[in-house]
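A.B. asks: Any chance you could fold what I've pasted below:
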Amino acid sequence: MSYNLMQALYTSVTGLNGFSQSLDTIGNNISNMNTPGFWGSESFFENLAGDIGTSIAGTGMDTSQGDIEQTNTATDVAINGQGLFVLKDPQGNLYYTRSGQFELNSSGQLVDSVNQYVVQGYDSSGNFGDMNISSLQTLPAKPTTTVNLTGNLSSLDPTDSVSNIVVYDAQGTPETLTMTLTNNNPSGASSTTNSWSVVLTDSSGNTVGSGTISFGTDGTPLAGSNTITMTGVLDDASQSITFNFGTPGSLSGATSLGGTATSLAAQVVDGNAPVGLSSESFNTDGVLELTYANGQTVAGPQLALASFTNEAAMQMIQGNLLLAPQNEIAQMGTANSGIFGQVEGSSLEMSNVNLTQELADMIVIQRGYQASSRVMTVASDMLQQLYEATQGN
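C.D. replies: The predicted structure is shown next:
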């Protein structure tokens, strides 16, 4: 009899230990309910051999998706669907996470804002590695190659000029040109063509290009004489710029109609000085799109996503970082391809902890702990009674 009472005493202790450990798991879940990308865990009890109590057999992670919330940070991202972001520490170790709290560091690397581990992705050639935009933070200078002329050049006017034509040389230095046009048939007689002599000058008055433009009786440019090429010197370097007056037979470019007032204007098609980055954002494919001060958008690197067959076996460290399951190799890919979900920019996935469920589980554990404690008390009282009865004999 005394053996059974002693065993009841020790069995109740295993219950107290098990419920305490399970309460610790719940406490960890609740404390991380606001940790982005956190996966909650659940403790599993098992019966000890010989029916001598219980123990915690282990814990399992809940890998379901948490709620996605919008943020005001352009580099925050969330995965709507399957997939894990991949991070690399300074020693080259890889970690996985559902938390997309990312930022660009001073070196142009995309890193997680908590540990400063570098986010992994694919460059434009499909090479896997660090996501780095250091080479894309400024658009290089480009020389101007084309200027389009639009509007009307009245065949009855003797001259016209277009000023403030800002073009760029190979170093991105702006140069202001002026185009002067002289009517070779100012009387507007019944000629089959209407030609104009064109001279281009730079800001110092130097001639940098010249030629002749001709229009047909329909007022549109004639084939073979609808462009002028400037091959002058800008900033001590030779540069070629084509001044295009339009397509023959088309009214979309420049025209020369006598009954319409002159309204010729120049549109610089290309060329720019070095342009700085103004903003960045992620599209649904996980591509970091870079927008520059001139409005141009360039596609940067793309986020890499990973997946494992048994993600519930992953070990969570530091709140939301996960280690790969033992003896498993990650399946790699990109958003919106294969098994992987889409990326949502300016968003974060929150913890998947269900507070209501955690509080309900906590009440059950509390009752179990109280019951185990009561068993210990009763077993102790019965042992005391047995001891006193033995002393009485």
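A.B. asks: From now on I want contacts and neighbour counts done on CA atoms only, so please keep to that.
C.D. replies: Fine.
A.B. asks: Provide a complete list of residue ranges assigned to strands in the stretch 251-393 of the chain.
C.D. replies: With strands called from DSSP state E, counting those that start in this stretch, the stretch 251-393 of the chain shows them at 254-255, 265-268, 275-282, 287-292, 297-303, 305-307, 315-317, 321-323, 331-333, 342-345, 347-349.
A.B. asks: Out of those, the one nearest R367 is which?
C.D. replies: strand 315-317 (29.0 Å; Cα to Cα).
A.B. asks: Residues in contact with the closest one: which ones?
C.D. replies: With Cα atoms under 8 Å, 6 or more residues apart in numbering as the test, strand 315-317 has contacts from L322, L323, A324, P325.
A.B. asks: To compare against the first, here's the next sequence to fold:
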Amino acid sequence: MSTFSTAITGLKAYQTDLGVIGNNIANANTTGYKASRAQFSDLLVQTLEGASAPSGNTGGTDPLQIGAGVIVGGVQNIQTQGAIEPTGRSSDIAIQGEGFYVLSNGESQIYTRVGTFELDANGNLVDSGTGFKVQGINGDISIPLGSNAAAGTTQVELAGNLDANAANDPVTPTDESALDTSFFIIDSLGGKHQVNVTFSLPGSANTGVWNYAVTSTDGTFTGASAGTVTFASGGSIDSSLTTGPASAGGIFTFDPGNAAASGQQFSIDFGELTGFAALSNVSMKRQDGVPPGSLSSFNVGSDGKVNGIFSNGLVKEVDTLKLASFSNPSGLLRLANGQFAETPNSGVAQFGAAGTGGRGTIVAGALEQSNVDLGTELVNLIIAQRGYEANAQVISIANQIQQTTLNLLR
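C.D. replies: All right, here's what the predicted structure looks like:
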């Protein structure tokens, strides 16, 4: 009768193995799916006779034991890297390396490798399959499309020439001794303010030294806003002789006179001005302030930084994806939708940004595919089928032997 019991355990074990293999095959194309593997173990060993030690002229004997079958000792999660395939969808992201995305269902944290994310009606970044909120370093990641933002000016670059032949001589009006140029800067609310820069010769002769003064028609400057620039014999500015704010990095402090932040500081770079014998012509080359614009899209960098992209070209960091790592990822509890939960054997989740603490990097516009090797699974399927059939054959033969024994009584 024990033969029947042993073979039945084999049938049950291989039936479980077939279920595991079948599930792997069914999920061969499931995004972020991690394959499983059944592990067999001896069920029980019956000892009919113990071992004996050598004595006198006889040697020792080994124990006499009969196995009682097999069980599935465990189903292991195989957390190897799946292939990464581009999707062209900016909210799809994949992890190259170790780590899991962190999701919140409002009560607990869930972990996943499936990066099919999207924005819900409230601007929260969520898992598209469950609606669980994606977690960043600062909590729920929120990207309010349509919100506005501006950036105040912090840098202005001037370019042009101040005529080396200019002279302060009223008899020759073509030799102008002064030059005015104006441009706009942006305050913290996106408002524009006109700034005027006046260059003038300090005396009647041009010795390569020019005075400059910075003013505004709709705001005021506090602190120093005037000084001198000196040109070397080669026509470039001699920074060692330049005075005023331009000599200390060009820092000017501006009060826009409205609800915008007062004490706005920005620099004016005079470094590209030249002092050649040509007509004076100075203009603004660039400034880094931007007027108001609405948040229109977002992207995720390889370091996990979530950047909001505004219609005015402004890019602002919204948050940073929070990734979790575990000392034993195979010990995680498998849930539905490619999600996992922490267990005592997985270790406590260690949180951090992508690229830190052994966590992988982010690949935007792509998804991680299943790590199932379909060829291997089909071979395993044949092996499991043969194992099941062999155990069924054991039952059939045991039944024939028992029938033969019963026939002895006839």
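A.B. asks: Turn the strands of the stretch 251-393 of the first structure into CSV, columns for distance to N28 of the first structure and mean neighbour count.
C.D. replies: Formatted as CSV, these follow (distance: least, Cα to Cα, whole Å; neighbours: other Cα atoms under 10 Å):
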stretch, distance to N28 of the first structure, mean neighbour count
strand 254-255, 73, 28
strand 265-268, 62, 17
strand 275-282, 32, 17
strand 287-292, 34, 20
strand 297-303, 30, 20
strand 305-307, 25, 22
strand 315-317, 12, 15
strand 321-323, 15, 20
strand 331-333, 29, 16
strand 342-345, 28, 23
strand 347-349, 18, 24
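A.B. asks: and Y369 of the first structure, which of these is closest to it?
C.D. replies: Per Cα to Cα, nearest to Y369 of the first structure of these: strand 315-317, 27.3 Å.
A.B. asks: okay, which residue is most central for the first structure?
C.D. replies: F282 (2.9 Å; Cα atoms, centre = their mean).
A.B. asks: Could I get the contacting residues of that one?
C.D. replies: By Cα under 8 Å, 6+ apart, the neighbours of F282 of the first structure are A74, T75, V77, L288, E289, V343, E344, G345, S346.
A.B. asks: try 6 Å this time
C.D. replies: L288, E289, G345 (Cα atoms under 6 Å, 6 or more residues apart in numbering).
A.B. asks: Please apply the same query to G345 of the first structure.
C.D. replies: V77, F282.
A.B. asks: and the gap between the counterpart of it in the second structure and Q403 of the second structure?
C.D. replies: Superposed on the second structure with TM-score structural alignment, G345 of the first structure falls opposite A364. Computed as Cα to Cα, to the nearest Å, the A364 of the second structure to Q403 of the second structure distance reads 67 Å.
A.B. asks: repeat for S325 of the second structure
C.D. replies: 59 Å.
A.B. asks: I185 of the second structure too?
C.D. replies: Taken as Cα to Cα, the span from I185 of the second structure to Q403 of the second structure is 101 Å.
A.B. asks: Next, format the contacts of strand 315-317 of the first structure as TSV and append distance to T390 of the first structure.
C.D. replies: Formatted as TSV, those follow (distance: Cα to Cα, whole Å):
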residue	distance to T390 of the first structure
L322	59
L323	59
A324	60
P325	58
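A.B. asks: residues in contact with the aligned residue in the second structure for A266 of the first structure?
C.D. replies: In the second structure, the residue matched to A266 of the first structure (TM-score structural alignment) is M284. For M284 of the second structure, the contact set (Cα under 6 Å, 6+ apart) comprises E157, L158.
A.B. asks: Ok, Q370 of the first structure next?
C.D. replies: Per Cα under 6 Å, 6+ apart, neighbours of Q370 of the first structure: none.
A.B. asks: Please repeat the previous calculation with a cut-off of 10 Å.
C.D. replies: Q370 of the first structure makes contacts with G15, L16, F19, V364, M376, as judged by Cα atoms under 10 Å, 6 or more residues apart in numbering.
A.B. asks: Pick out the most distant pair among these.
C.D. replies: V364 and M376 (18.6 Å).
A.B. asks: Now do the helices in the second structure.
C.D. replies: Secondary structure of the second structure (DSSP state H): helices located at 2-26, 374-407.
A.B. asks: Please identify which of those is closest to P291 of the second structure.
C.D. replies: Of the helices of the second structure, nearest to P291 of the second structure by Cα to Cα is helix 2-26, at 52.9 Å.
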